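Asks: Sharing a model prediction with you, sequence too.
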Amino acid sequence: MGLLRRAVQRGELILREKPLFLVPNKVHTSPGALLLSKLSTLSPRQRQQYYNLSYVHMPTNLEEGSPEYNEALALAIFQTNSIAADSNSGIFPRTARLNHGCSKAFNTIYTWRENEGALVLHALRQVKKGEELLTVYFDTKKPRDERRHYLKTMYGFECDCSVCSLPDELSRASDDRLVRISQLKSQFGTWANGEITGQTAVSLAREIWRLLDEEGYWSERGQLAADAAWVAASHSDGQATRQWAEVAQEWFGYELGKDSAQTQEMRKIVAQPMSHSVWGTRGGERVGGPGIALY
C-alpha cells in the first residue's frame, strides 16, 4: 500500500482484506495473553506480518523476551493498528499500513462487511497515479490543534497532511467549516427527539452538504443523504424520499461499494419510497429534496 501504480476512479474497490484475527471489544482476561494466544494460531508468515507493524506506547522498563515484554509488545501493536469490525476489532496488515490524512486529505475509506468477514477499501475520489493512498484514523472534523494533539497522543506522530499544513489563515477557515459541520450534524440529530421540524432538519442537511463541498470533504455523504431520506419518509414526503435516496444510493456506491447492503437498500427506496421502514411515522410534511448540486 502507499503510492499508486495506476490511477483509480471514485468508488473503485482498491482492496478486500481478511483479518489475521479478531478480538472481542470486551474481554474478561489479560489482553496481552489473549493476543499471544491468537498469534500462536497464525502461520510464521502471518506472525511476521503482525510483528512488522509499527507501534507506540511500549513500556521501556521491561526485559526484552520476558513474558511481560512479549505481552506488552503484542498489545502495543494491536492498540496502534487494530480496526473496528462490529463487536470485534481486528488486524488487517495491508490496511494498517495506510497513512492518515485529515478532512479533504484522505482519499480512501474502509468498511467492515460482517457477511463477508472482510474489510473493503474504496476510493472516495479519483486518485492519480503516483499519489499516496490515505485513510482516516478518527473523526477529523475538529480544529487542527485538537487533531494534531490526538494523533500525537494516540499514534506518536504530528500530522503534516495537506490540510494540517495549510497556512494559518486557510487553516482557520478550514477549522471553522469542520467545527460548523459537527455543530449542524448535532442540530440535525435533534429531529429524532422532535425538537425541530422535518423541513428544518432537511434544510440543515443541505447546509451540511454545502459546507462539505466547500471543504472538499468527500466522506459521510451517503449516510447524510440516507438520514435526510429517513426524515422525508417519516413525514410521508414521497418525492423528497426518492430524491434523497437517489443521492444516498450514489454516494454509498462510492464510499461502501455498489454491491453494499446500504446501496441496495437505497435502490429499493428509490423504486418505492413508501416501502421505507419509517414511512408515515410522523405527521405529514413537505420537507423538500436536495435542491443543490450534489454531484
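Replies: Structure's in. What do you need?
Asks: rest of the way, CA atoms for contacts and neighbours
Replies: OK.
Asks: Just the strands from the stretch 51-200 of the chain, written as ranges.
Replies: Taking DSSP state E, counting those that start in this stretch to define them, one finds strands in the stretch 51-200 of the chain at 83-85, 88-90, 99-100, 108-113, 118-123, 134-135.
Asks: What are the contacting residues of stretch 179-195?
Replies: In this structure, residues lying in contact with stretch 179-195 by C-alpha atoms under 8 Å, 6 or more residues apart in numbering are 141-143, 196-198, 201-202, 204-205, 208, 211-212.
Asks: before we go on, here's another structure to hold up against the first:
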Amino acid sequence: MYLAILIYISFSWWVAVAGRSQASLFPDSTCPVQPGRLSWASLTALDQHNPPLDSQCQASYPDNSTARPQGNLPVSGPICVAASDFPDEYCIYTFANFSQGRGLSVLASPSTISSVVDASLAFGSSHARLGPPPYFEEQLPGRGKGLVCNRTILKGQLILLSTPLFMIQEKAMRDLPELARLQLQQLSIQKLPPRSRALYLDLAVRESRAGAGAEDLEHCSHTVIQMVSGSRNTNYHEQGHFGGDKVEDVLLTNGFSASLGEARDGFGIVVPEAARLNHDCRPNARFALDPDSLILMVHATRVIHAGEEITFSYIDEKQEFATRQDTIRANWGFQCSCKLCSGPAHSRALSDSRLRRIDILRRPLLSFDLGRVQGDSLEEALELVRLYETEALSGALAEGYMIAAVWHCFWGLEEETRHWAILAVKNWLVWEGSGKANLEMMGRLSRHPHEQWCWGKKTKI
C-alpha cells in the first residue's frame, strides 16, 4: 500500500472524470490554508479500449501563438485539443528548464496558462535545495513504503522541498472526453525530461503496476489533435492499479489540489517526492504549496524523533472517529490503524466528545463576528485552545492561537493579545494564500495591537 500525499484539510476529493461529468473535482473551501486531496473512490471506470496515438505525426505545426504563455521561461510548442463540441481548447505546456532542468508539464486552457505560469516565472528556473534529507525510505509493516527520520527533526523544521512535475486544470478534467484526457495526460508526461518522466512513472511501479516504463509513452506529438468521438482500440494503454490509465492513476492516487493564477483556478498537482508520506489522524507534519514559486514545502508540526515515521493527515483531523474511518475507507480504500484510531474504545469516545465541542466552538469564533458568539467569547476562545492542545492537533494550533489573539484584541486586552499572537506566529507553518495573510496579521497584532482593525471593537458596542 504505497499511499501517496494527502493533506491537512477539511475534505477529500470526489472525482468523476470519465466522459463529460460535471461533478466538481475539488471540494468547497472551508479551510482556506490547505488544498484538498485527489481520491480514486468515485472515479468512473475508465474505458480500456482507446486507440493509440497516430504513429504518423505531422512534422509541421500550424501557428498556435495564442496558446503560448507569456514570459521568458523556455516552453515547447503547445499540444492542443480542438473539437467543435469542446467548451474550451486545452493545451500541454512543457517548461523543460523549470527548477534547474527538472521540468514541468501543465495541461490547461490558453486563457489560464499565462497567469499560472507567469506566477512561476517570478521564481525563474532556479530551485532551492536542501542538504542531506533527514529521512530515509523504508518498507513499513501494513503501511507500504514511508519516510522514516534518520535524526531528530525539530518543530517547524523544513523536511522536504520540491516542485511539481505535472499540473492539470480542474476544468479540463471535467470538460475533456475520456479519450482526449488520457492522451493529453500521457503526452504531458512524455514531454518531461527523461529523469523526471521516470520519476513520475515510478509512482505507478511502486503501486505494483506492472510494466510502467517511460518507453510506454514514446508516441509522437500533435500540436493540434482532432479527437474523433467513439474511436476505440484494444492496444491504447496499459491498465493502472485501479483498472485505468497509468498516468491518470498516478494523478488520482498521488495528486493534491490547489488554486492558482489570478482567477484561482483549481489544479490537480503531482509532486512525486511528497507522495511518499503516509496518513495519520494525528500527524507530525504538514505541507503547503506556494502559488507564486510553485514550491512545495513540508514542515514538522512537532518534534519528530529518529526512527519515527513522517506522516500527515489525508483528511480533516477534527472529524470524529467514525467519520474519519468512513471517509478514508470510501476515498482511499483502507482502514486507518493509527494510534488514535486503534486505541481503546473509551479513549476514542473521549476524543470524539472533545471534537464535537471543537466543532461547536470553532465556527462562530472563527467567523470573528461579534454577533455570533452569545456566551463568554474570551472563555470560549481559551477553551478552544485547550481542546486543540489536548487533542494534539499540532497542525491546527496556529489557528487556535489566532482565534484567541483576535478575540482578546476585540476586548482591547493588549498583553493577552500579544501573547496569543506571538504563539500563533511561532506555530504558523502554512504560508501560502490566506495563510500568509493571516500570518502577517498575527505579526502586526504581536507588535502593534492598538493599530489593528479588531482593537477594542467589543468595548464599543
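Replies: That came through, no problem. Everything numeric here is computed off the predicted structure, so don't read it as measured data.
Asks: Can you give me the TM-score here?
Replies: Superposed pair, TM-score by TM-score structural alignment, normalised by the length of structure 1: 0.80. Supporting alignment: 274 aligned residues with a C-alpha RMSD of 3.1 Å.
Asks: about what we covered before: which one of the strands of the stretch 51-200 of structure 1 lies nearest to Q46 of structure 1?
Replies: strand 88-90 (13.5 Å; C-alpha to C-alpha).
Asks: Quick check: the gap between the residue mapped onto N99 of structure 1 from structure 2 and L158 of structure 2.
Replies: Per TM-score structural alignment, the equivalent position to N99 of structure 1 in structure 2 is N278. Noted for N278 of structure 2: a distance of 17 Å to L158 of structure 2, by C-alpha to C-alpha, to the nearest Å.
Asks: Among these two, which residue is more densely surrounded?
Replies: Using other C-alpha atoms under 10 Å as the criterion, N278 of structure 2 and L158 rank with N278 on top: 24 against 18.
Asks: isn't that one right up against T311?
Replies: Yes: between N278 of structure 2 and T311 there is a contact under C-alpha atoms under 8 Å: 5.2 Å.
Asks: Which neighbours do those two have in common?
Replies: L147.
Asks: quick one: the residue lying closest to E285 of structure 1 once chain neighbours are set aside from V247 of structure 1, how far?
Replies: Excluding its sequence neighbours, the residue lying closest to E285 of structure 1 (C-alpha to C-alpha, 6 or more residues apart in numbering) is H235, at 5.1 Å. Per C-alpha to C-alpha, H235 of structure 1 is found 19 Å from V247 of structure 1.
Asks: what number of residues lie near K152 of structure 1?
Replies: Considering only other C-alpha under 10 Å, K152 of structure 1 is surrounded by 13 other residues.
Asks: For it, which residues are in contact?
Replies: Each residue near K152 of structure 1 by C-alpha under 8 Å, 6+ apart is listed here: E158, C159.
Asks: ok, which stretches of the stretch 51-200 of structure 2 are strands?
Replies: In the stretch 51-200 of structure 2, the segments counted as strands under DSSP E, counting those that start in this stretch are 79-81, 90-95, 104-108, 135-140, 144-149, 158-162, 166-169.
Asks: need these in TSV with distance to I358 of structure 2, can you?
Replies: Below are the strands of the stretch 51-200 of structure 2 laid out as TSV (distance: least, C-alpha to C-alpha, whole Å):
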stretch	distance to I358 of structure 2
strand 79-81	48
strand 90-95	43
strand 104-108	39
strand 135-140	33
strand 144-149	31
strand 158-162	29
strand 166-169	35
